[in-house]
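Peer 1: Quick one: sequence and predicted model below, then my questions.
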Amino acid sequence: MVSRASPFPGMDPYLESKWPEVHASLIVYARNQLNAQLPEHLQTSIERTVVASGEDDRRSIRPDLMVVKEPAAVQQAARARGMTAKPFLVPRDDFPERHLRITDAEGRVITVIEFLSPWNKIGQLARERYTRKQAVYLDAGINLVEIDLVRQGAYVLAAAESALPEEARGRPLICVYRPTHPDRFEIYPAALRERLPDIPVPLRPSEADAVLQLQALIDDCYRDGRYWRIDYQQDPVPRLDPDDTQWLDDLLRSQGRRI
């Protein structure tokens, strides 16, 4: 019987191909994990926008408006007045974009947690839109936790890429910003061959940090999403570098996940 645990000690690179679903699960599990730790007067909630996707044409729509659906009879009558050729139906490429906010009893935003996705990192307009939102958080003096576990796309974290130590470049990273220390960022690398780190989630200056256990989140996503059914015979996309590709192949073969 195939093990129902991921063969990887940390982030499973194959989960990136299923990121919309994985991202949605991470948001829910992270909310639950944080709410179990927070003081009574704080709450973690899920904020949602919709990203309309095109390589360089992405925009964010906040779902604040209710759409009133017309009765079917009215729709049929409208179609009958102007018959046109039968179209091919192609699904619209929209992505729900969610992040977490920790707020106090008055609704003031204390901390924002972003799980980055390819649609934050691919395409110039998408990157610009994300970094504008990022700047709003920083300028407002809000704690910001950015978790980037995907390898697709360009670097968009708040910390300058040029300031990163060499060993932290070109790999998944977590970036934590505290307005109490506005001159620095905390960077936590997420190495492929190691367990994901536990990440501090800053609250108000007088309160101890909450802790986000990233490995537990990924493990829960893997189990509940039934991702043990992934075909590990193929290499992940995007491909790893040659050393990591060989390590991955040896690991999967040693666990019977690859022939």
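Peer 2: Structure's in. What do you need? Numbering: from 1, shown residues only.

Peer 1: CA atoms for contacts and neighbours, from now on please.
Peer 2: Noted.

Peer 1: Would you map the helices across the protein?
Peer 2: Taking DSSP state H as the test, the helices found in the chain are 19-35, 72-81, 118-121, 124-139, 214-224, 242-254.

Peer 1: Quick one: closest of those helices to residue 60.
Peer 2: For these, the distance to residue 60 is smallest for helix 124-139, at 8.2 Å, taking CA to CA.

Peer 1: Use this one as the comparison:
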Amino acid sequence: MPSTFPGMNPYLENPDFWPGVHHLLISELLRFLAPQLRPKYIVAVEVRMYETGGEDLLVGIPDVVVQSPLTETNPATTNVAVAAPPAQPVTVTIPVPEIRKQGYLEIREVETKEVVTAIEILSPVNKRSGEGRKAYEAKRQKVFGSLTNLVEIDLLRSGQAMPFFSNGIQSQYRILVCRSAKRPLADLYAFNLQNEIPKFPIPLQSGDAEPVVDLQALLNTVYDVAGYNMRIDYRREPVPPLSESDAIWADALLREQGLR
């Protein structure tokens, strides 16, 4: 079953769904690219690991104030001081560091083993302050200083977008195709909720035929295979919420399809 929306499905951005979407979309990209790039290139799934801190794990969780319940005494009935009973423990949450993994793709030349192109699909942890963003920004800068091409896919409305000079262009979603030979210039595919996800090329070495990715088709495959149509309750508002104008548009679309 194809996705309910013509472009990015905002319900897939929900933290309950996005880790699975991220994993499956990377798998579909590999499945699509690998046969087209053989025998000169191989496509490999790589994993970036980092330790999160409290700011990553407790976003949106209020501070917990621990108070000791004390038994009051009536000073009018006795001149003897009465000690308060021992404080009883209460359960609180602490920011325990956690090792997180994030997958991405690398296209390597078979003969030299050199990384020709890195393909990244951003996650929420990359777009908010913390170790996840620091780790990705460090990797991003390393790529920009190398001969490696970068494809950066941002299908998340929330969080802080990765920096680039866009002459004031703003959009809800972005795909950045950055060729090492053209830096500091790059191709930005900017689109919004109501737009179909644009197709884009995968940059390779000069002279090689570049496959064109239909990310919309791949995302629809993920939606269908994983059965998100049976897991998403379209009667509810998506998380994160839509703007007022987008919410009105989405409501009309969902009602037209009998989902509300």
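Peer 2: Right, received. Where do you want to start? These figures come from a predicted structure and were not determined experimentally.

Peer 1: TM-score for the pair, please.
Peer 2: Laid over one another, the chains give 0.79 as their TM-score (TM-score structural alignment, normalised by the length of the first structure), with 222 aligned residues with a CA RMSD of 2.3 Å.

Peer 1: Could I get the helices of the first structure in CSV, plus columns for mean neighbour count and distance to residue 57 of the first structure?
Peer 2: Formatted as CSV, the helices of the first structure follow (neighbours: other CA atoms under 10 Å; distance: least, CA to CA, whole Å):
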stretch, mean neighbour count, distance to residue 57 of the first structure
helix 19-35, 18, 19
helix 72-81, 10, 30
helix 118-121, 22, 11
helix 124-139, 15, 6
helix 214-224, 18, 30
helix 242-254, 14, 33
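
Peer 1: For those helices, give me CSV that also has distance to residue 51 of the first structure.
Peer 2: Formatted as CSV, these follow (distance: least, CA to CA, whole Å):
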stretch, distance to residue 51 of the first structure
helix 19-35, 12
helix 72-81, 27
helix 118-121, 8
helix 124-139, 9
helix 214-224, 23
helix 242-254, 33
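
Peer 1: With residue 186 of the first structure as the reference, name the closest of these.
Peer 2: Between the helices of the first structure, helix 124-139 lies closest to residue 186 of the first structure; by CA to CA that is 14.1 Å.

Peer 1: Could I get the contacting residues of residue 210 of the second structure?
Peer 2: Contact analysis of residue 210 of the second structure by CA atoms under 8 Å, 6 or more residues apart in numbering lists 201-204.

Peer 1: Just the buried ones from those, in PyMOL syntax?
Peer 2: With 16 or more other CA atoms under 10 Å as the criterion, this PyMOL line picks the buried residues out of the contacts of residue 210 of the second structure:
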select buried, resi 202+203+204
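
Peer 1: among the helices of the first structure, which is nearest residue 171 of the first structure?
Peer 2: That would be helix 242-254 among the helices of the first structure, by CA to CA, at 11.7 Å.

Peer 1: okay, and that closest one goes to which residues in the second structure?
Peer 2: Aligned using TM-score structural alignment, helix 242-254 of the first structure spans residues 244-256 in the second structure.

Peer 1: Tell me, how many residues neighbour residue 213 of the second structure?
Peer 2: The number of residues packed around residue 213 of the second structure, counting by other CA atoms under 10 Å, is 16.

Peer 1: Could you double-check that it sits in contact with residue 202?
Peer 2: Yes. Here residue 213 of the second structure reaches residue 202: they are 7.2 Å apart, a contact under CA atoms under 8 Å.

Peer 1: Distance check, the residue of the first structure most remote from its centre against residue 46 of the first structure.
Peer 2: Relative to the centre of the first structure, the most outlying C-alpha is that of residue 81, 45.3 Å out, by CA atoms, centre = their mean. Here residue 81 of the first structure is placed at a distance of 43 Å from residue 46 of the first structure (CA to CA, to the nearest Å).

Peer 1: try residue 7 of the first structure
Peer 2: For residue 7 of the first structure, the distance to residue 46 of the first structure equals 30 Å [CA to CA].

Peer 1: Ok, residue 224 of the first structure next?
Peer 2: According to CA to CA, residue 224 of the first structure and residue 46 of the first structure sit 20 Å apart.

Peer 1: got a list of what residue 197 of the second structure touches?
Peer 2: By CA under 8 Å, 6+ apart, the contact set of residue 197 of the second structure is 7-8, 191, 214-216.

Peer 1: Please apply the same query to residue 252 of the first structure.
Peer 2: 7, 232, 258.

Peer 1: Now the buried members of these.
Peer 2: If you count burial by 16+ other CA under 10 Å, the buried members of these come out as 7, 232.

Peer 1: Among the contacts of residue 252 of the first structure, find me the one that's closest to residue 145 of the first structure.
Peer 2: Taking CA to CA as the measure, residue 7 is the one of the contacts of residue 252 of the first structure closest to residue 145 of the first structure, at 27.4 Å.

Peer 1: Name all residues that make contact with the residue lying closest to residue 55 of the first structure once chain neighbours are set aside.
Peer 2: Leaving aside its chain neighbours, residue 55 of the first structure sits nearest to residue 123 (5.1 Å; criterion: CA to CA, 6 or more residues apart in numbering). By CA under 8 Å, 6+ apart, residue 123 of the first structure lies in contact with 55-57.

Peer 1: Look up how far residue 74 of the first structure lies from the residue farthest from the centre of the first structure.
Peer 2: 11 Å.

Peer 1: Check residue 220 of the first structure too.
Peer 2: Residue 220 of the first structure is 46 Å from residue 74 of the first structure, by CA to CA.

Peer 1: and what of residue 197 of the first structure?
Peer 2: To residue 74 of the first structure, residue 197 of the first structure is 56 Å away according to CA to CA.

Peer 1: what do you get for residue 247 of the first structure?
Peer 2: Distance from residue 247 of the first structure to residue 74 of the first structure, by CA to CA: 61 Å.
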